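Q: Pasting the sequence and the predicted coordinates here, then a few questions.
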Amino acid sequence: MGLGSFTYQGPATNKANTESGFDVPEGVDIRGRYDAQFAKVLTRGALQFVADLQREFRARIKYAMECRRDAKQRYNAGALPGFDPATRYVRESEWTCALVPPAVADRRVEITGPVERKMIINALNSGAKVFMADFEDALSPSWENLMRGQVSLKDAVDGTITFHDEARNRVYKLNDQIAKLFVRPRGWHLPESHILIDGEPATGCLVDFGLYFFHNYASFRKTQGEGFGPFFYLPKMEHSREAKMWNCVFERAEKMAGIERGSIRATVLIETLPAVFQMDEILYELRDHSVGLNCGRWDYIFSYVKTFQAHPDRLLPDRFQVGMTQHFMRSYSDLLIRTCHRRGVHAMGGMAAQIPIRDDPAANEVALELVRKDKLREVRAGHDGTWAAHPGLIPTCVEVFKNQMGNAPHQIQSVKREDAANITDEDLLQRPRGVRTMEGLRLNTRVGIQYLAAWLTGTGSVPLYNLMEDAATAEISRVQNWQWLKYGVELDGDGVGVRASLDLFGRVVEEELARIEREVGKDKFRSGMYKEAGKIFTRQCTAPVLDDFLTLEAYNHIVVHHPRGSSRL
């Protein structure tokens, strides 16, 4: 039975609590603004589905988060992450994941972006093979953004999505040929505070996954390939137990919907340092549902600092010096390719964060050449596809992969990378090389504050200084500043060295806020959240104990609980 006729209501039989304006099942309370469009996705059946997932998995989610905290304590006490001897048999035995579905065999170029209506249309029309619609790093998870995103995705899957740009008097709609749609829900650690289940905030990823799956499976067959999908990207994992939870969620969803096991497929982002030692184990847990791994390299850099926050001998250089030529980054990429191809699935490359520079052709060509070199490195290493943050980069990425791969949809069979079989713990943990500078501290501060200001006002993907910044790159800025301040590192600049200190950082924040005001203009600066963002960013960079995620504290500033029955904006 497809979800077009999915009438599952769960065990609750009590009268619906409609004080919020929504028709909700027993134990569910919606504190977000009522809207008739939102009510189309926040149906009683969909909410019951989400609630049942929450009730079944909340104890396991809590345990997984406790395990993360235990691991952090070990690393802070001096331990290093590494390959687990207890799962050696998984790494050394011969097994493969389920066959890659024909519908997504070719993923040579993928585009990513927030679940914003115009972005969804442009990304699906971009010429990329896949569009990853993002509820996570590229989205500020306000109630409005999340629910409008669900409505827009439903329309996209149905093929009815349009957008009228009143300023340009232009109507956007889908082309005949569009990219395959993947959806990235939030990570396990993020709550959804606008939906309470049994009095507790729902788990954000179960809301994102549950609403999307419930409403879209039946239509999905028409657009994505008979018998396969929906497709997902899974973020922020640190251990295979978290992959096992996702596998159980998928199996539960397939059983509820009456569809065959293995219909749902997912790619896992390897974007935490502990997860690089768990790649075989992650694929093994998801082997019936996996279509590969992805090098989430920006979050990976963030995770390197977070993992080694108590290790003063592992200080990061300026963020732009930590590229894929660093030994620990290259080892990570090579081992991911080898692991994926050995197990029969895609090895996806990292994000090209550049954006077109329309008013400077020479600078634009320099930026595109950097993209070409990066994508050439990826495809020659054996990656099956890559990511881009802007539609303007798609032709360049397509050209590189087509020139190298011809018409082959992937390199799973042709590039095995057996040379990467000898990569060790030491290769994956090698200290990055480079210098730390005052300009690096200033840039981190400038980017972090501007990104956070945009996030607080509803925008999670922000063009800054010719790069597309999201939560991952903002996290690098935050934790790098924190690390440098904690250990009082010497910063090169203006021909002299200066120690990072709280006094120095205070002056840098004031000066960079003044620069931001000059760059964006006084009116925008005053009407934005720049000063509030500066306070939050400063507090995060100078805290005695590093917060796990910037967005956890910032999230409290965008949660808006409306009076029950209210439809006010």
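A: That came through, no problem. Numbering: from 1, shown residues only.
Q: alpha carbons only for contacts and neighbour counts from here, please
A: Fine.
Q: name the element V498 belongs to?
A: strand 496-499 (DSSP states H and E).
Q: chain center to that strand: distance?
A: Here strand 496-499 is found 36 Å from its chain centre; the criterion is Cα atoms, centre = their mean, to the nearest Å.
Q: Second structure follows, compare the two:
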Amino acid sequence: MPATAPPPQAVVDAPGPVERAEEVLTPEALAFVAALHQQFVARRDELLRRRRERRAQIARTGTLDFLPETAPVRAGDWRVAPTPPALNDRRVEITGPTDRKMTINALNSGARVWLADFEDASAPTWENVVLGQLNLMDAFARRIDFTAPGGKSYALRPDEELATVVVRPRGWHLDERHLTVEGRAVPGALVDFGLYFFHNAKRLLDRGLGPYFYLAKTESHLEARLWNDVFCFAQDALGVPQGSVRATVLIETITAAFEMDEILYELREHAAGLNAGRWDYLFSIVKNFRDAGEAFVLPDRNAVTMTAPFMRAYTELLVRTCHRRGAHAIGGMAAFIPSRRDPEANARAFEKVRADKDREAADGFDGSWVAHPDLVPVARASFDAVLGDRPHQKERLREEVRVTAAQLLDVASAGAKPTADGLRNAVQVGIRYIEAWLRGLGAVAIFNLMEDAATAEISRSQIWQWVHNAVVLDTGEMVDAEAVRTVAAQELEALRAELGESAFAAGRWQQAHDLLLKVALDDEYVDFLTLPAYELLG
């Protein structure tokens, strides 16, 4: 009888030692990740090819519509699986990377949920990938603490309820070059999901919780179907009951906005809800309609509020779809970072956050995101005022909402126009964020806002769009490559003066400047700036 070929192995090619990595990268955990890779990488590759085909179709037609072949799903009378108790009340969720300090602060924050982020808020250095998993394992074992360089200590509060953890793996487009199977890099999504699920699923279930996930950058119901099959495979492989996984999908691409029902349907035994992701949504509009002319030119990113008609159409459709299917609708990010030195600025910002969360609660959302613990009580007050003692408001079906394809695509309804200040802000934020990302920081406070990769994506995408559409700013200046290079050079010199020569030289400012100009000015639009940036990451 011929010998059975051994299963493929996941090979670690680490750039250097990571403390306690052996606790995460056990032979059994690596074998599980390798099995996920072998089972699903070909389908992942096919779905990325389908993305390119769909983008080419949008370029030809200049439009999108609801899929005729899935009309029976949209018309059908079905609901997602009942929500587990730990995810029933999600009125405030805090987001952030999985570094040790953030892990402790997020769990202690008073938020109902912590989005533990391996995606946009995390620069995927190998150390961040491995230690992020270790920090979660330590937190669940209640053996986590942290002492800052100045001596301040952090630890979990022993007698208080901690936030429920929902992990966000990387999107399907990103690979993990430090973990390979048969010479191929494993998709980062399968690395993040696989290591977390392997080490924590059973432990969480024993505590009345579960392996819960946020799914990023989803572009179609077929991608949701792939995730559902990953969940089923993983649960069977480890003897975890089917339906233990729960996933909330970020509707942060314009294509996914046309497939909300279908995405929930594909995940219906594992679905927990949908989330409105603002910056990535705008980035996706620019990316997909970048050659569709002036009708899709966005104004300054901060001028596109959630009250713009096309954004209202998107969020109201999300609430209606979720509640009709028994799923949670989770609102967008409040990214303000309070200043200890400027109480007046804080008061103004808190009022804007309060108005934003009041609007979401009134619209029917069941919860929302914040980026800083000080915003948890602000958001909670808005939702407490509407929900009271109820855990959610899924009974509000919003049946009066009727959203057409034209409304979702009516970008001109934003009203505002691009400005010189907006161009400068896009350059400033782009350089500052990319420089921090190249140093391994994915969540960065810039101008009192917590910025992540989605911010950099919309910044560089808007520059690209304005240049390629010869946009005229409020000053009468036309945006061309030379104008962008001039602003970028000015900002680089301003940073040199602000930081001092030695601190400037110690950073990666020139690389960040050069990469921003490349992804903003090249004729060929790269789908994600994190792809070329990853090649520069240590």
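A: Alright, I've got the coordinates. What you are looking at is a predicted structure, and each value in this text was computed from that prediction instead of being measured.
Q: related to what we said a few turns ago, now do the strand holding V498 of the first structure: everything it contacts.
A: With Cα atoms under 8 Å, 6 or more residues apart in numbering as the test, strand 496-499 of the first structure has contacts from G488, V489, E490, L491, D492.
Q: for that strand, which positions count as buried?
A: V498 (16 or more other Cα atoms under 10 Å).
Q: Repeat that for stretch 241-251 of the second structure.
A: G243, S244, V245, R246, A247, T248, V249, L250, I251.
Q: Inside strands: which ones of these?
A: Of the positions in these, R246, A247, T248, V249, L250, I251 sit in strands, assigned by DSSP state E.
Q: Output the residues you listed as TSV; include the columns distance to P68 of the second structure.
A: Compiled in TSV, those are given as follows (distance: Cα to Cα, whole Å):
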residue	distance to P68 of the second structure
R246	28
A247	26
T248	25
V249	22
L250	23
I251	20
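Q: Of the residues you listed, which pair is most distant in space?
A: R246 and I251 (16.1 Å; Cα to Cα).
Q: which is the next helix or strand following the strand holding V498 of the first structure?
A: helix 502-520.
Q: and that next one, which residues are buried?
A: F505, V508, V509, E512, L513, I516, E517.
Q: Which one of the residues you listed is nearest to V371 of the first structure?
A: I516 (27.5 Å).
Q: isn't N247 of the first structure right next to L286, touching?
A: Yes - applying Cα atoms under 8 Å, one finds N247 of the first structure in contact with L286, separated by 5.6 Å.
Q: Can you pick out the residue with more neighbours from those two?
A: Set N247 of the first structure next to L286 and count neighbours by other Cα atoms under 10 Å: L286 wins out with 26 against 22.
Q: quick one, what contacts that one?
A: L286 of the first structure makes contacts with C97, A243, K244, W246, N247, as judged by Cα under 8 Å, 6+ apart.
Q: now, the most widely separated pair of those residues?
A: Maximum pairwise distance among the contacts of L286 of the first structure (Cα to Cα): 15.5 Å, between C97 and W246.
Q: Just give me the neighbour total for L370 of the first structure.
A: 14.
Q: go on, the one 3 residues further on?
A: Counted with other Cα under 10 Å, the neighbours of K373 of the first structure add up to 11.
Q: likewise R91 of the second structure?
A: 27.
Q: my read: D410 of the second structure touches M311, true?
A: No - applying Cα under 8 Å as the test, D410 of the second structure and M311 come out as separate, 9.1 Å apart.
Q: Neighbour count for the two, which is higher?
A: Neighbour count, other Cα under 10 Å: between D410 of the second structure and M311, M311 has more, with 24 against 16.
Q: Could you find the counterpart of the more buried one in the first structure?
A: Aligning on TM-score structural alignment places M311 of the second structure opposite M329 in the first structure.
Q: can you check N275 of the second structure too?
A: Aligning on TM-score structural alignment places N275 of the second structure opposite N294 in the first structure.
Q: go on, A139 of the second structure?
A: Aligning on TM-score structural alignment places A139 of the second structure opposite A156 in the first structure.
Q: In terms of helices and strands, where is that match?
A: Going by DSSP H and E, A156 of the first structure is part of helix 143-158.
Q: so after that helix, what's the next helix or strand?
A: Using DSSP H and E, the helix or strand that directly follows helix 143-158 of the first structure along the chain is strand 162-165.
Q: which strands and helices sit next to that following strand?
A: Packing partners of strand 162-165 of the first structure (3 or more Cα pairs under 8 Å, 6 or more residues apart in numbering; DSSP states H and E): helix 117-124, strand 170-173.
Q: between the next helix or strand after the first one and helix 117-124, what angle do the directions make?
A: This means helix 117-124 of the first structure. Using DSSP H and E, the helix or strand that follows helix 117-124 of the first structure in sequence is strand 130-134. Interaxial angle of strand 130-134 of the first structure relative to helix 117-124 (axes from the mean of the first three to the mean of the last three Cα atoms, to 10 degrees): 160 degrees.
Q: what's near enough to touch A224 of the second structure?
A: Neighbour list for A224 of the second structure: T218, I263, E266, L267 [criterion: Cα under 8 Å, 6+ apart].
Q: go on, R117 of the first structure?
A: Counted by Cα under 8 Å, 6+ apart, R117 of the first structure has contacts R148, G149, S152, I161, T162, F163.
Q: again, only this time at 7 Å
A: S152, F163 (Cα atoms under 7 Å, 6 or more residues apart in numbering).
Q: For the longest helix seen in the first structure, could you pull out the residues that count as buried?
A: In the first structure, with assignment by DSSP state H, the single longest helix is helix 44-76. By neighbour count with 16+ other Cα under 10 Å, helix 44-76 of the first structure contains the buried residues 44-54, 57, 61, 64, 68, 71-72, 75-76.
Q: One more: stretch 294-305 of the second structure?
A: Using 16+ other Cα under 10 Å as the test for burial, stretch 294-305 of the second structure gives E294, F296, V297, L298, P299, D300, R301, A303, V304.
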